[in-house]
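In: 3D model of this:
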Amino acid sequence: MKDELKYLTGFGNEFSSEDERCPGALPEGQNSPQKCPYGLYAEQLSGTAFTAPRDENKRTWFYRIKPSVCHDVFEPLNGVSVHLTHDWGKISPNPNQLRWRPFDVPTRQEPEVDFVEGLHTICGAGDSRCRSGLVIHVYLCNASMKDKAFYNSDGDFLIVPQLGPLNITTEFGKMRVEPNEICVIQRGMRFSVTVFGPSRGYILEVFDNHFQLPQLGPIGANGLANPRDFQTPVAWYEDRDVLYKIINKYQGKLFLANQDHSPFDVVAWHGNYVPYKYNLDNFMVINSVSFDHCDPSIFTVLTCPSNRPGTAIADFVIFPPRWSVQEHTFRPPYYHRNCMSEFMGLIKGHYEAKAEGFQPGGGSLHSCMTPHGPDANSFKAASAAELRSERIADGTQAFMFETYYGLAVTEWASTICNKLDSNYYKCWKTLEKNFNPNQK
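Out: Modelled structure (predicted):
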């Protein structure tokens, strides 16, 4: 689907696209003319307040066959994705180190489960009604969405496929997102997901603000995730008069409305509020070349900043293949306690600082001020390793969702999924006492 994507030239700029079947569909010089070309309707999608500062203002103009207001009444969608929740008070808090084995994916032999039906909430904090907080989900599905579209009124989705590619149709066009790629579908954007068998992945949802590239500071003009490597869809439309189900996530609940036409009828669009994808292989790693560790924030791909300078509602951080050349330094991540909460997932491979129980498709959560670090075997091996330049994380892609919110774990993640590893704490139990006051 290479021909259905184009590269962004930078975050915050203006982009435009029109379906090649209708040249000239973009009006010239006026967003909402009295009569749009081809008899289209003009519709604006606003991602920020109208009066947001110009460099922060997000909006896109659609030129579509029918406006999205043409649908029946929304009714509660009962019995679907019962494990999607914003209820953070259902179970008691748990400050322990938590680790999940790979979450089960429905097989081809089981009843069909599509992307929306396969949403399961692991943990979260805050309130979408006040636009404050975030949620971490996994999706576990085996079937494509058929004549069905989904949009989220609560926040933005950062989607991290782990098993199986996703073909995502949006109002802006199509994206194919493979494991080791990510995509962001922002608040209000309608989309449908096609899969090709059992599929699994992670989702970071933020209620407030939008994801952006982190500031580079003394790094300078280049490095980390570069704007040129992000891609957004090329306009594509379908003109189908069929019964379509529109599912809306609103205040943590799902609602359904029917309409008599495809929601993917946008012939042209322009704006700076767009879905986009990014290949994690394009990340330019910045790392130490002398001694000590750089903080993991140096691996930030995208951030959703809070109103407190330097503090993120959520960061998306990766630990990609790279050279490690530190001198006289313990190379795996050191033991630490953090004022942030850290959820880690594994797309592929074997993460250097975790025991064998941390597997692709699983996860771990180290909450605010909960101590964590390398397991006993990793510590022993790294302490005795020859210090030389070496490649680490080849064939591996681990990531972290980091937030300053205290995260509450859901009932599904605690008990129902039956994947929580009750023996996780034991990976540190065999750390030995090496202290000897008579030997430096």
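In: alpha carbons only for contacts and neighbour counts from here, please
Out: Fine.
In: after the helix ranked longest in the chain comes which helix or strand?
Out: In the chain, with assignment by DSSP state H, the single longest helix is helix 376-384. With elements assigned by DSSP states H and E, the helix or strand that comes after helix 376-384 is strand 390-392.
In: what's in contact with that following strand?
Out: With contacts defined as C-alpha atoms under 8 Å, 6 or more residues apart in numbering, strand 390-392 is touched by 321-325, 352.
In: and this one, so I can compare the two:
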Amino acid sequence: MHLVTDFAVKEKYSYHEGFGNHFRSEAVPGAVPIPNNHAQRPPLGLRTEKMSGTSLVGPRSHNLYTYMYRIESSHEHHEFTQWNHHLEYANPPPAKNLTPNAVSWPTVPWPEKGDWISQRLVGSNGDPQQKTGLSIWFFNIHKDMDPQTVFSSLDGEALIVPQFGSLDITTELGKMLVRHNEIAVIPRGIRYRVTLPDGKPCRGYICELYQGHFRLPELGIIGTTGLANSYDFQIPKASFEGRVEKGLNSDQIAVANETSEWNIVSRLNTKLWRCSQPTSPFNVVGWQGTLYPYKYDLARVDTIANIRYGHADPSVFVVLTAPSFGKAPGTAVIDFACVGPRWQVAEGTYPLPWFHRNTMQEFVLGIIDDQRLDTPLNDPKADFSPFAAFLNGTMVTHGPDEKHYQAMKASDTTKPVMVQNEGLTFGLFEFECPLYLTDWAFESAKQNSKRQFSGQFIETK
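Out: All right, here's what the predicted structure looks like:
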């Protein structure tokens, strides 16, 4: 078991490291003014633009903002207009279906293999305009975004989880390579562009958080380290499309590369809008602050488990959480958990997840951690494999099938064994409120799914 994923697609970018830190990042030395964030004449002829992700007077420890020093302000753009609202991905019907059944998606019907913008809404709760709840989307992309086109969500913060494949993401604040067995988070409003390394397809999941921001769970009596350690998160470094030249007074100035107009596609209340602007949005020469994209290798999770007897609750697998403010302490809009390869020993204890009913909803993802390009878990003929997802709603009983229940009862629990080393990591979106499904997601789901924890991973149709 590797403590760091040996990715098939090798890293090509460098990063800052540390979740929640304040960073100063410069593509050109001296691009960020010190100490005045609002310098009258910023270095290199740049313009100051601040992005605030939280209330301006919130607690300092949770106040998220970033100052960007860019060649041209994003203020310079044409009018936004509705974009492609005759297509489902640009104007999805509202999610309105609830079911008391456990449901699964062995695969996902995908009408057209598009780019990053052609995501499909699975379900939602809350309201992005009230900044409550979340939405879940699938993506299955087979081509780069159109040239000089970027995307942003005005609805929420995006947690991106590839099932298989890689994403090359250029954001206003820098570049990230995100591969299967990694996750990435992009804050609300950040503009970015997604391409495919070597043109190879990528599929996966997005949880768009409408309320607040993802953060690390508190460790309590665990102490200073464990679960997802803050020092393992990676943050892109400043990068811009342009160059530095001598100005009229022999001062150095940053100049953008000459391009034609750029298209800005933004999601608002799940619907897409578009505008154009005359310059590249990737003209940020330096930035400093606490609001930024980041990524994380799921192999680095420092798993906590019982070593004598019993089962810890699945909360010990939580990587990121988003507290539900105004609710009982410990309540989350969403917890993102990762259940991957680990050693297990607990005497006289049933090894598999037990039969369980839970006030939280559980949306389970299959993440292929096997990095072999020919892994049998990836069926190139299927839209999703070995399965897409399954959902257990409020108080829906879930657990093993009878065959595996009996096999685990007969197993020797006194010896350490490696579990979940078959190349598949389970990701979990655990959320507080029921998930309303869109019509296509409800109609394509297999109802009353019973074999979620079998060695076959999920039932097939």
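In: related to what we said a few turns ago, corresponding residues in the second structure for the longest helix of the first structure?
Out: Under TM-score structural alignment, the alignment places helix 376-384 of the first structure onto residues 402-410 of the second structure.
In: could you do stretch 261-279 of the first structure as well?
Out: So stretch 261-279 of the first structure is aligned with residues 279-297, judged by TM-score structural alignment.
In: how far does that stretch sit from its chain's centre?
Out: Centroid displacement of stretch 279-297 of the second structure relative to its chain, using C-alpha atoms, centre = their mean, to the nearest Å, is 16 Å.
In: do the same with stretch 138-154 of the first structure
Out: Chain-centre distance of stretch 138-154 of the first structure: 15 Å, with C-alpha atoms, centre = their mean.
In: got the buried residues for that stretch?
Out: Of all the residues in stretch 138-154 of the first structure, those buried under the rule 16 or more other C-alpha atoms under 10 Å are 138-145, 148-154.
In: how long is stretch 57-77 of the second structure end to end?
Out: 30 Å (C-alpha to C-alpha, to the nearest Å).
In: grab the longest strand from the second structure for me.
Out: Of all the segments of type strand in the second structure, defined by DSSP state E, the longest one is strand 132-141.
In: what packs against the following helix or strand past it?
Out: Scanning forward in sequence from strand 132-141 of the second structure by DSSP H and E, the next helix or strand is strand 149-153. For strand 149-153 of the second structure, the elements it packs on are strand 192-195, strand 262-268, judged by 3 or more C-alpha pairs under 8 Å, 6 or more residues apart in numbering; DSSP states H and E.
In: turn those into CSV, columns for distance to Asp412 of the second structure and mean neighbour count.
Out: Compiled in CSV, those are given as follows (distance: least, C-alpha to C-alpha, whole Å; neighbours: other C-alpha atoms under 10 Å):
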stretch, distance to Asp412 of the second structure, mean neighbour count
strand 192-195, 48, 24
strand 262-268, 52, 21
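In: who wins for proximity to Tyr405 of the second structure among those strands?
Out: With C-alpha to C-alpha as the measure, strand 192-195 is the member of these nearest Tyr405 of the second structure (43.0 Å).
In: rewinding a little: show me which pair in the contacts of strand 390-392 of the first structure is furthest apart.
Out: Checked with C-alpha to C-alpha, the contacts of strand 390-392 of the first structure reach their widest spread between Val325 and Glu352, with 15.3 Å between them.
In: looking at the helices and strands packed on strand 149-153 of the second structure, which is nearest to Gly289 of the second structure?
Out: That would be strand 192-195 among these, by C-alpha to C-alpha, at 18.2 Å.
In: would you mind getting the average deviation of the closest one from the first structure?
Out: Following superposition, strand 192-195 of the second structure is found to deviate from the first structure by 0.4 Å on average (mean C-alpha distance after the TM-score superposition for the first structure).
In: list the contacts of that strand.
Out: 116, 143-145, 149-152, 167-172.
In: if we can go back for a sec, quick one, which of the contacts of strand 390-392 of the first structure are buried?
Out: If you count burial by 16+ other C-alpha under 10 Å, the buried members of those come out as 321, 323-325, 352.
In: quick one: which of the residues you listed is nearest Pro333 of the first structure?
Out: Checking these one by one against Pro333 of the first structure (C-alpha to C-alpha), the nearest turns out to be Glu352, at 8.9 Å.
In: what's the distance between the residue nearest to His261 of the first structure when sequence neighbours are not counted and Val195 of the first structure?
Out: Leaving out its chain neighbours, the residue that sits closest to His261 of the first structure by C-alpha to C-alpha, 6 or more residues apart in numbering is Asp241, at 4.3 Å. Asp241 of the first structure sits 24 Å away from Val195 of the first structure, going by C-alpha to C-alpha.
In: how close does the residue nearest to His261 of the first structure get to Ala42 of the first structure?
Out: When distance is defined by C-alpha to C-alpha, Asp241 of the first structure is 20 Å away from Ala42 of the first structure.
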